[in-house]
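S.K.: Predicted model follows, preceded by the sequence.
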Amino acid sequence: MSTTQVKAYGTQAADADLKEIIIKRRELTPKDVEIDILYCGVCHSDLHTARNDWQNTVYPAVPGHEIVGKVTNVGDSVTKYKVGDTVAVGCLVDSCRACSSCKDDLEQYCENGWTGTYNGPDKHLEGQQTYGGYSQKVVVDEHFVLKVPENLDLAAVAPVLCAGITTWSPLRHWNVKEGSKVAVVGLGGLGHMAIKLAKGLGAEVFLFSRSPEKKQDAKELGCDAVIISTDENQMEAVAGKFDVIIDTVPYEHDLNPYIATLHHSGTLVLVGFLGPLESILNTAPMVMGRKAISGSLIGGIAETQELLDFCGEKNIVSDIEMIDIQNINEAYERMLKSDVKYRFVIDMKSLN
């Protein structure tokens, strides 16, 4: 297949900074959409991939799976989009589309393995992995392209494609609605979106935090109250209260105190931490109250479109700090220190 060269920002090794490189994008197939990238959000997964924290990175690596842009060309068989449309691409650019998960619009659980927007096998270009949104353009099958409501701040839409859908999917799956009682553990990129979206669905929303200084920020995002998780009295006061807890903490932590705050049949959903939990889990309150611990991974394409439409109706976007691509290495260091409210977004015209 013929290719086109485009500028990107990527890294050649785990211990190397990101810098400008040239990558290849495929020429359009009949179902492809070519997108000029305007904005790309910066996710912790980008950093983990660039630095090979998950031991699966193929170099050179070009991160970025929170993409917003304009359609510049379409394949002959494309029906959903036309040149000039404002569109988005999230964490997925392909799946088998034939397994039961894909048929249920849950491509993120594809039984034959979905293809990530970056660092996945590119079935169109033999021997090459997919390259992400830290680049001028991307070419994506129309099935995995999303419509963006025109009324939204396009830069602030970018993190909705990952931080937003990661929290929206469990809120929808566990049927959060008007009057539901939802708690969020951790106030960062994921946590701030969980608060906004749960509030938009009509829930009563609380934040669990170890940091009293986050109270004002949480209230401004729409939280009804903040519970200091290290304060036993505050934790006892919300025992048995919550229908759903969205746990966004990305490192190992004790779940037992939070399970005690679930209402009967309530569920704590892990969306931030991947890996073994070494603290002993006390199953007694789970058995006695039909409480559950579950996990959730991003969302399917239909669900992500539903989220974008909802954000358009409710005027919900992420709180962002805009950066130029030349500052991405500094942004990674700041992100490790949680020194951002709440998501970096790259203005991709800085690459040009």
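M.R.: Nice, thanks for sending it over.
S.K.: going forward, measure contacts and count neighbours with C-alpha atoms only.
M.R.: Will do.
S.K.: Now do the strands in the stretch 101-250 of the chain.
M.R.: Per DSSP state E, counting those that start in this stretch, the stretch 101-250 of the chain carries strands over the ranges 115-116, 137-141, 146-147, 181-185, 204-209, 225-228, 242-247.
S.K.: what's the closest of the ones you listed to Asp15?
M.R.: strand 115-116 (22.4 Å; Cα to Cα).
S.K.: shouldn't Arg26 be in contact with Thr4?
M.R.: Yes: if you go by Cα atoms under 8 Å, Arg26 and Thr4 touch, sitting 6.2 Å apart.
S.K.: so what's Val96 closest to, chain neighbours aside?
M.R.: Let me fix one detail, which is that residue 96 is Cys and not Val. In this structure, Cys96 finds its nearest non-sequential neighbour in Asn112, 6.3 Å apart by Cα to Cα, 6 or more residues apart in numbering.
S.K.: OK, contacts around Ser211?
M.R.: Ile228 (Cα atoms under 8 Å, 6 or more residues apart in numbering).
S.K.: Now do it against Lys341, distance only.
M.R.: 15 Å (Cα to Cα, to the nearest Å).
S.K.: circling back to that earlier point, would you check that the residue nearest to Cys96 makes contact with Cys99?
M.R.: Yes: counting by Cα under 8 Å, Asn112 touches Cys99, with 7.4 Å between them.
S.K.: Neighbour count for Arg26 and Thr4, which is higher?
M.R.: Arg26 (18 against 11; other Cα atoms under 10 Å).
S.K.: also this one, for the comparison:
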Amino acid sequence: MYQVNAKAVFGPEDNFQTTRIERRELQNDDVLIEIKYAGICHSDIHTVRGEWGEVAYPLVPGHEIAGIVSAVGSSVKKYQVGDRVGVGCMVDSCGECQHCKEGEEQYCEGPHGHTGTYAAIDKYGHYTQGGYASHIVVTEAFVVRIPESIPLEKAAPLLCAGITTYSPLNHWHAAGKNVAVVGLGGLGHMAVKIASAMEANVTVLSQTLSKKEDGLNFGAHAYYATSDSETFSQLKNSFDLIINTVSAVLDYDSYLNLLKLDGTLVNVGAPADTASLHISRLISARRSFAGSAIGSIKETQEMLDFCGEHQIMPEIELISADKIDEAYERVLRSDVRYRFVIDTKTI
């Protein structure tokens, strides 16, 4: 086993502490990665604080991982020492169900679904620990290559925020369509950049106009405040696709009314509370209310290559590991533009 440095919490209300965790010895198909940067996702906060169910402590979160290959197992063919690589929200899946065979591992129907990068039990019976650490061991099939044109610190958030927004934009064929993005945070700003590069006509729907200049600079054609009731009457029947990145329950009926005939509202934010809507809003214009979870490994690589080609990168604030607790509080206050990234050499 490898002993590596990490930042962990030992309870749902605890601050982060420096600790040592174990990584498994390399199996034949494993890759040892020296983590250089790890992004902070809102999902990390939900999980750490037990808001999505019970977790085992100590817990090392982090599923936006960018680093350098340090060693490879004997049967690894795709990577070699020194390669620039990333790891996202999953590190394995059953590989046998229909979804896995079709290359949609994120929807794995195995006994436990796909194996999360942290807070999950892997096939060896180990509790997975994430990217707020110096190193990680991952099976080759769940490692992706980072293009040379993307700095590693900028690549890290793409492994969650990038693929989470790219996947629905790709699946619902955003190119050339009228697309609205709800929320301009870590996910939302990536949705705007990616949709714009896909040549969609992009509108941001945010609670206020405080980030309007940013949204337009990221590629949006228009920007509206949802706190203004006139927005919903003015934009009725306007959009082919709405990507909702907000993790709070919304008045979904109002947003569904913004869709054209055959339009789709896709949720990538995951509110903890139960939501409601009137089915008549769907029936009246053959609209769809959908969800989307991250993306497959194949699609994640496609996303990275797309971002490398179009020079799409997140806006980040690089922090040292002793600032994680402060960063969490700032995320909860929406006081970040637009993604915190931990420099893991400071752990």
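M.R.: Sure thing, it's come through. Since this is a predicted model, take the numbers as computed values, not measurements.
S.K.: ok, back up a step: how many residues are close by the residue nearest to Cys96 of structure 1?
M.R.: Number of residues near Asn112 of structure 1 (other Cα under 10 Å) recorded here: 14.
S.K.: roughly how far apart are the residue mapped onto Leu282 of structure 2 from structure 1 and Glu278 of structure 1?
M.R.: Matched to structure 1 by TM-score structural alignment, Leu282 of structure 2 sits across from Met286. Separation of Met286 of structure 1 from Glu278 of structure 1 (Cα to Cα): 18 Å.
S.K.: Comparing those two, which residue is more hemmed in?
M.R.: Met286 (20 against 9).
S.K.: Wait, that one touches Ile259, no?
M.R.: Yes: assessed by Cα under 8 Å, Met286 of structure 1 is found in contact with Ile259 at 7.4 Å.
S.K.: okay if I get the strands of the stretch 101-250 of structure 1 as CSV plus mean neighbour count?
M.R.: As requested, the strands of the stretch 101-250 of structure 1 are exported to CSV (neighbours: other Cα atoms under 10 Å):
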stretch, mean neighbour count
strand 115-116, 22
strand 137-141, 22
strand 146-147, 20
strand 181-185, 27
strand 204-209, 24
strand 225-228, 20
strand 242-247, 26
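S.K.: can you list those strands in TSV and add distance to Ile328 of structure 1?
M.R.: Formatted as TSV, the strands of the stretch 101-250 of structure 1 follow (distance: least, Cα to Cα, whole Å):
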stretch	distance to Ile328 of structure 1
strand 115-116	21
strand 137-141	18
strand 146-147	26
strand 181-185	27
strand 204-209	28
strand 225-228	32
strand 242-247	27
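S.K.: how about these, which one is nearest Asp32 of structure 1?
M.R.: Asp32 of structure 1 sits nearest to strand 137-141 of all these, at 4.3 Å, using Cα to Cα.
S.K.: could you say what helices and strands the closest one packs with?
M.R.: Helices and strands touching strand 137-141 of structure 1, by 3 or more Cα pairs under 8 Å, 6 or more residues apart in numbering; DSSP states H and E, are strand 19-26, strand 32-41, strand 92-94.
S.K.: Tell me which of these sits nearest to Leu351 of structure 1.
M.R.: Of all these, strand 19-26 comes closest under Cα to Cα, at 8.2 Å.
S.K.: Quick check: the closest one compared with structure 2, mean distance?
M.R.: The superposed strand 19-26 of structure 1 is, by mean Cα distance after the TM-score superposition for structure 1, a mean 0.5 Å from where its aligned residues fall in structure 2.
S.K.: on that earlier part again, just say which of the helices and strands packed on strand 137-141 of structure 1 is most tucked in.
M.R.: strand 32-41 (a mean of 27; mean count of other Cα atoms under 10 Å).
S.K.: Specify the next element, helix or strand, located C-terminal of that strand.
M.R.: Next in sequence after strand 32-41 of structure 1, counting helices and strands by DSSP states H and E, comes helix 44-50.
S.K.: I would like the range of structure 2 that aligns with that next one, please.
M.R.: Matched against structure 2 by TM-score structural alignment, helix 44-50 of structure 1 falls on residues 42-48.
S.K.: how about the residue nearest in space to the middle of structure 1, what does it touch?
M.R.: With the centre of structure 1 defined as its mean C-alpha position, the nearest residue by Cα atoms, centre = their mean is Cys162, 1.7 Å away. Shown in contact with Cys162 of structure 1 (Cα under 8 Å, 6+ apart): Cys43, His65, Glu66, Gly90, Cys91, Ile298.
S.K.: All set now, cheers.
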